[in-house]
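Novice: Fold the stuff below for me.
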Amino acid sequence: MDKTEGLRDKAASIKERETLGQETQELLDELLEALAESERSNRALRRAALKAAGTGGMSTRLKDALYE
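Specialist: The predicted model follows:
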């Protein structure tokens, strides 16, 4: 189970136990989606970095993106 799935489970548990306002629930869902998208992007960058490393080095743009 990845980190995002664990956080989704915790959020669902909180939603069941607590009375959250609609705005709070929407914010929580948006944050979880942003986290999931960041993880997908990170995986893609890692794959690109590994592929570039196999060909002799990373491009400057890729290095800059990874260091951000």
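Novice: hey, let's count contacts and neighbours off CA atoms from now on
Specialist: Noted.
Novice: Please, where are all the helices along this protein?
Specialist: Along the chain, counting by DSSP state H, helices occupy 3-17, 22-54, 60-67.
Novice: give the contact list for Gln25.
Specialist: Contact partners of Gln25, counting by C-alpha atoms under 8 Å, 6 or more residues apart in numbering, are Lys15.
Novice: now Leu35
Specialist: Counting by C-alpha under 8 Å, 6+ apart, Leu35 touches Thr4.
Novice: could you measure Leu7 against Ser38, distance?
Specialist: Remark: distance between Leu7 and Ser38 (C-alpha to C-alpha, to the nearest Å) = 14 Å.
Novice: what do you get for Leu66?
Specialist: For Leu66, the distance to Ser38 - C-alpha to C-alpha - is 12 Å.
Novice: Next, the structure of the following sequence, for comparison with the previous one:
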Amino acid sequence: ANRSKKIKQQEANIFFVSDKCLPQTIDVLKTRSTPLGIELIIGDFSTFQFTDNVFGGIVQYPDATGQINNY
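Specialist: I've put the predicted structure just below:
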């Protein structure tokens, strides 16, 4: 899916990816984000701080380790 025109105009180009997502999911996101000019930030969902440049994010449920988090 492409980003909306409104998001493009706002210069929001960062998408958060939980480091607990399955490796194949992260790989697909990396492949798809590059040609669209989207920067991926891969990290811990519990410490990530959303800013105006972040337009979305993804978490895994249950995560890659089998843990169920209360998002």
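Novice: What would you report as the TM-score here?
Specialist: The TM-score (TM-score structural alignment, normalised by the length of the first structure) is 0.31; 29 aligned residues with a C-alpha RMSD of 2.6 Å.
Novice: Longest helix of the second structure, counting residues only.
Specialist: Longest helix in the second structure, counting by DSSP H: helix 23-36.
Novice: Flag every buried residue along it.
Specialist: Buried residues in helix 23-36 of the second structure, counted by 16 or more other C-alpha atoms under 10 Å: Ile26, Leu29, Ser33.
Novice: The helix or strand just after that helix packs against which elements?
Specialist: Using DSSP states H and E, the helix or strand that directly follows helix 23-36 of the second structure along the chain is strand 39-43. On a contact count with 3 or more C-alpha pairs under 8 Å, 6 or more residues apart in numbering; DSSP states H and E, strand 39-43 of the second structure meets strand 14-18, helix 23-36.
Novice: let's see 10 Å
Specialist: With contacts taken as 3 or more C-alpha pairs under 10 Å, 6 or more residues apart in numbering; DSSP states H and E, strand 39-43 of the second structure sits against strand 14-18, helix 23-36, strand 54-58.
Novice: mind putting those in TSV, distance to Gly43 of the second structure included?
Specialist: Below are these laid out as TSV (distance: least, C-alpha to C-alpha, whole Å):
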stretch	distance to Gly43 of the second structure
strand 14-18	5
helix 23-36	11
strand 54-58	11
